[in-house]
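# predicted model and sequence below, questions to follow.
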Amino acid sequence: MKIKASRVARAAALVALVGFTASCGLPRSGPNKREIYAGSVQKEGDAFIVSVNERVTRATAVVPALGFSDAFLNAGIVGSDTIRPGDTLGLTIYENVDDGLLSATGLNSSVLEQVQVDGSGFIFVPYAGRIRAAGNTPETIRRLITEKLAEQTPDPQVMVRRLAGNGATVSLTGAITGQGVYPIERPTRTLSAMIAAAGGVTVEPEAAKVKIIRGGHTGEIWFEDLFFDPTADVALRGGDRILVEADTRTFTALGATGQQSQVRFETRTITAIEAIAQVGGLRAVSADPTGVFVLRNEPEEIARQVLGRGDLIGAQRMVYVLDLTEPNGLFEARDFVIRDGDTVYVTEAPFAQWSKTIGALTGTLSAVGGLANAADSVSTIGE
């Protein structure tokens, strides 16, 4: 009689355990496909769910376009001999008399070192006065000084040397080997040459961007374009600020992937299949290859193209669905472009949830069985 009562108690406990397990949520990495589809606009949700095909891929393949404006592209290379405010000159003046205006007694020449061009672009030469230097070459300055001195001393001979070019410098900062201030000289009058002189970039070239700030204008390009497009290698101007930085775009990977994290773009463009591979692929024991989702806030113009609707206003929440088991599923994932801020989410397969339920039940039943056996042992001892 006691044995029968024990069996009844075990059966009751099993029924209660199954009911409890069914009513409680098991651990999982996120919503399943059914729950995601339940949030669609068609079911009074707030997101449009769209299956990815060739047309959708074309409409959403938007890559950030970087490039310089005409103001940068049309700027000619600055002559290496052009004098600028801040430059330092050296002057040597020869006079064809024994007792000249500038030379010491017994000498027929005078040397003026470290003559700096002031902020207004002028230099001062004794007996010649203020001479316009900025914007002129050393040869032009030589001629201007000679003309001024010729009025006071016979047949003066003038030599002008450019000693330092501190008047035309650029600053380089960011992901570059040698950050600092560099003069614009004959070998470094273009952007690529200046970056090379500073030691090159310190990030992956495929994901590097170069920005030039010139007064109130800003231009930005991909670093690789400096070599693929010769017109992008623009001429520099004094005062330019050059910033080199890694691409700041990211996407987030969640769900049944090898790694759940925020991931930086490693190349200029990245597709869905590349994004999945970058985080370790799909989990073989739990991922559902029919439930790969890309969540995005799509701009109004693109959303209208994708949905074929003209009544949409503002950015729209879009959920793009990729089924890797379809005949062209892998090709679609290979061509679908991931954008900045996207969330790539992979659902768990129904089998994975079933396995968790079975595991939870068997583990709990083992514990219950152990307690029941212990209770039986206690009852036997009591008899």
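Ah, there it is. All figures in this text were calculated on a predicted structure; none of them were measured in a lab.

# from here on, contacts and neighbour counts on C-alpha atoms
Fine.

# quick one, strands of the stretch 1-150 of the chain?
48-51, 88-94, 109-116, 122-125, 129-132 (DSSP state E, counting those that start in this stretch).

# Ile358 is nearest to which of these?
Closest approach to Ile358 among these (C-alpha to C-alpha): strand 48-51, 32.1 Å.

# what residues of that closest one count as buried?
For strand 48-51, the neighbour count (16 or more other C-alpha atoms under 10 Å) marks Phe48, Ile49, Val50 as buried.

# now do the contacts for the last one.
Which is Val50. Met318, Val319, Tyr320, Val321 (C-alpha atoms under 8 Å, 6 or more residues apart in numbering).

# make JSON lines from those and add neighbour count, secondary structure and distance to Trp354 to it.
JSON lines is the format used below for the contacts of Val50 (neighbours: other C-alpha atoms under 10 Å; DSSP: H, G, I helix; E, B strand; the rest coil; distance: C-alpha to C-alpha, whole Å):
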{"residue": "Met318", "neighbour count": "22", "secondary structure": "strand", "distance to Trp354": "30"}
{"residue": "Val319", "neighbour count": "26", "secondary structure": "strand", "distance to Trp354": "26"}
{"residue": "Tyr320", "neighbour count": "19", "secondary structure": "strand", "distance to Trp354": "26"}
{"residue": "Val321", "neighbour count": "20", "secondary structure": "strand", "distance to Trp354": "23"}
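
# what two of the residues you listed have the greatest distance between them?
Met318 and Val321 (9.7 Å).

# how about the residue nearest the centre of the chain: what's its closest non-neighbour residue?
Taking C-alpha atoms, centre = their mean, the centroid of the chain lies closest to Asp247, which sits 1.2 Å from it. Once flanking residues are discounted, Asp247 sits nearest to Ala207: 5.3 Å by C-alpha to C-alpha, 6 or more residues apart in numbering.

# kindly report the same for Lys148.
In space, Lys148 is closest to Ala128, 5.1 Å off (C-alpha to C-alpha, 6+ apart).

# now that neighbour: how far from Arg161?
Using C-alpha to C-alpha, to the nearest Å, one obtains 17 Å as the distance from Ala128 to Arg161.

# got the buried residues for stretch 269-287?
For stretch 269-287, by 16+ other C-alpha under 10 Å, it's 269-276, 278-279, 281-283, 286-287.

# check it against this one:
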Amino acid sequence: MMRFLIALLIGLGLAACTDGVSEFPVAPSAQDALSEDVVVIQLNAENIRSFRRELAQSAEDAQRLPGSVAWNYRVAPGDILSVLVFNHPELTMPAGPERSAAESGFRVQSDGTFFYPFVGQVQASGLAPEQIRANLMLSLAEYIADPQLEVRVAAFNSQSINITGAVVTPQRLPVTTVPMTLLDAVNAAGGLEPDADPERVTIQRNGRTYNVDLEGFLERGQARNNPMLGSGDVIYIPARAPQEVYILGEVGRPAGIDLDGEELSLTQALARQGGLDELRADARGIFVFRGTNDNMTVFQLSVESPTGFLLGTRFGLEPGDVVYVTRSPRQRWNDTINGLLPTVGAVASTNATVDGL
């Protein structure tokens, strides 16, 4: 922050030269006096597009989420299976009026198997329910002619997805045979909080963090930003931090503006704060200070003609930008003179009194 303020003061000094005369664009000699990490750029029709604010590109990471294309549930230790053999009730564990299918089913043990009558230990871990069914049919065929059976997961206990952050009900969501997308998980958690930032969702998978722009799916229908989720994923929905730009100097209402995800141009920001002060502002000296931890870029725009305001509509502001409108040289001199007049008047009055004695 201190570096930012220093750079800001340096930039403001660029607008004034000796004898109260401003030189625009900023004189090369003034730029030479700056440190190497401060760059001044005059905005014009040729370069304005290169500084247009780009939409978040985090959607590309969503395309690289491993295992997010195909989906087929794989049984794992802890799951409870329900096996129904048609026309052979002795091989089907009855649920009874007070027992659910989960309570009467077959629990997959830590070694990935479960015990089934006649067959013994049946491998289940890592297999889809359809594969377990096919294997059981082959094994039971030694005891039953043409066995017909169904295998279902009665309780999904082995795999889960965690969702936390700015959602109504952060929770653990079980992974089931029904594929779950990012939006499904958000809805299952009660939806987004009012201050949530869906543009900067993160998904942790296999020790790596991926950035996903869920807002890109909600507002622009980009399917890649609503990826398929898998077991072990941890979803974090951040709260939207204030994204302010600051409008200062000779404008109608100097203030901060919260972008709140809005794309705001330089001209829009000036108009929103009452425009330039017609009596005091120097239309040649509109500066935008944009800094990072390592450097500061100062953009200068002249709006002496309507063309300047048109260019300003193509320059998008970013969070943290400081817009400063300088004061005209004439107004600086007027303020100086007006500030001195009371003192000069007082001295003249005192001298006149002394002379009259």
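Yep, that arrived. Predicted, not measured: the structure shown is a model, and the values here were computed from it.

# superposing both, give me the TM-score.
The TM-score (TM-score structural alignment, normalised by the length of the second structure) is 0.70; 325 aligned residues with a C-alpha RMSD of 4.4 Å.

# out of the contacts of Val50 of the first structure, who's nearest Ala61 of the first structure?
Among those, and counting by C-alpha to C-alpha, the member closest to Ala61 of the first structure is Tyr320, at 13.0 Å.

# in CSV, list the buried residues of strand 48-51 of the first structure along with distance to Ala197 of the first structure.
Output for those, formatted as CSV (distance: C-alpha to C-alpha, whole Å):
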residue, distance to Ala197 of the first structure
Phe48, 51
Ile49, 51
Val50, 50
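
# ok, so of those, who is nearest Lys356 of the first structure?
Minimum distance to Lys356 of the first structure across the buried residues of strand 48-51 of the first structure is 28.3 Å, recorded for Ile49 (C-alpha to C-alpha).

# what's near enough to touch the one in the second structure that sits across from the closest one in the alignment?
By TM-score structural alignment, Ile49 of the first structure lines up with Val40 in the second structure. By C-alpha under 8 Å, 6+ apart, the contact set of Val40 of the second structure is Val26, Gln31, Thr297, Val298, Phe299, Gln300.

# what's the closest non-adjacent residue to Val40 of the second structure?
In this structure, Val40 of the second structure finds its nearest non-sequential neighbour in Val298, 4.6 Å apart by C-alpha to C-alpha, 6+ apart.

# what does Ile145 of the first structure give?
Ala128 (6.3 Å).

# what's the match for Pro170 of the second structure in the first structure?
That one, Pro170 of the second structure, aligns with Gln179 by TM-score structural alignment.

# could you report the neighbour count for that match?
Using other C-alpha atoms under 10 Å, Gln179 of the first structure has 17 neighbouring residues.

# just Ile337 of the second structure next, same as before
Look at Ile337 of the second structure: counted by other C-alpha under 10 Å, it has 12 neighbours.

# likewise Pro147 of the second structure?
For Pro147 of the second structure, using other C-alpha under 10 Å, the count is 17.

# so how far is Ala253 of the first structure from Phe293 of the first structure?
10 Å.

# between these two, point out the one with more neighbours.
Legend: neighbour count by other C-alpha under 10 Å for Phe293 of the first structure and Ala253, higher for Phe293 (26 against 23).

# list the contacts for the more buried one?
Val319, Tyr320, Val321, Leu322, Val344, Tyr345, Val346.

# list the members of the residues you listed that persist in the second structure.
Of the contacts of Phe293 of the first structure, the ones still in contact in the second structure (both residues aligned by TM-score structural alignment, their matches' C-alpha atoms under 8 Å) are Val319, Tyr320, Val321, Leu322, Val344, Tyr345, Val346.

# please produce TSV containing those, extended by distance to Thr218 of the first structure.
Converted to TSV, these look like this (distance: C-alpha to C-alpha, whole Å):
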residue	distance to Thr218 of the first structure
Val319	35
Tyr320	35
Val321	38
Leu322	39
Val344	33
Tyr345	37
Val346	40
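
# if we can go back for a sec, can you pull the contacts of the residue nearest to Lys148 of the first structure?
Ile145, Lys148, Leu149.

# just give the number of residues close to the second one.
This points to Lys148 of the first structure. Neighbours of Lys148 of the first structure (other C-alpha under 10 Å): 17.

# find the nearest non-adjacent residue to the equivalent of Gly308 of the second structure over in the first structure, please.
When the first structure is aligned by TM-score structural alignment, Gly308 of the second structure is paired with Gly329. Using C-alpha to C-alpha, 6+ apart and skipping the chain neighbours, the partner closest in space to Gly329 of the first structure is Asp323 (5.4 Å).

# what's the neighbour count on that neighbour?
Residues near Asp323 of the first structure, counting by other C-alpha under 10 Å: 19.

# so how far is the biggest helix by length in the second structure from its chain's centroid?
Longest helix in the second structure, counting residues (DSSP state H): helix 329-356. Distance of helix 329-356 of the second structure from the chain centroid (C-alpha atoms, centre = their mean, to the nearest Å) equals 56 Å.

# which neighbouring elements make contact with that helix?
Judged by 3 or more C-alpha pairs under 8 Å, 6 or more residues apart in numbering; DSSP states H and E, helix 329-356 of the second structure is in contact with no other helix or strand.

# distance check, Gly119 of the first structure against Val160 of the first structure.
Using C-alpha to C-alpha, one gets 19 Å for the distance from Gly119 of the first structure to Val160 of the first structure.

# please say which of those two ends up with more neighbours.
Each of Gly119 of the first structure and Val160 had its neighbours counted (other C-alpha under 10 Å), and the higher figure belongs to Val160 (19 against 13).

# for that one, which residues are in contact?
With C-alpha under 8 Å, 6+ apart, Val160 of the first structure has these contacts: Leu89, Gly90, Leu91, Thr92, Pro138, Glu139, Ile141, Arg142.

# thought the second one was touching Leu163?
Yes: with contacts defined as C-alpha atoms under 8 Å, Gly90 of the first structure counts as touching Leu163 at a distance of 6.3 Å.

# thinking again about what came up before, measure the equivalent of the residue nearest to Val40 of the second structure over in the first structure to Asp98 of the first structure for me?
Counting by TM-score structural alignment, Val298 of the second structure lines up with Val319 in the first structure. In this view, Val319 of the first structure and Asp98 of the first structure are 92 Å apart by C-alpha to C-alpha.

# what residues does the residue nearest to Gln63 of the second structure when sequence neighbours are not counted make contact with?
Distances taken as C-alpha to C-alpha, 6+ apart place Arg224 nearest to Gln63 of the second structure, at 5.9 Å, with adjacent residues excluded. By C-alpha under 8 Å, 6+ apart, the contact set of Arg224 of the second structure is Ala59, Ala62, Gln63, Phe217.
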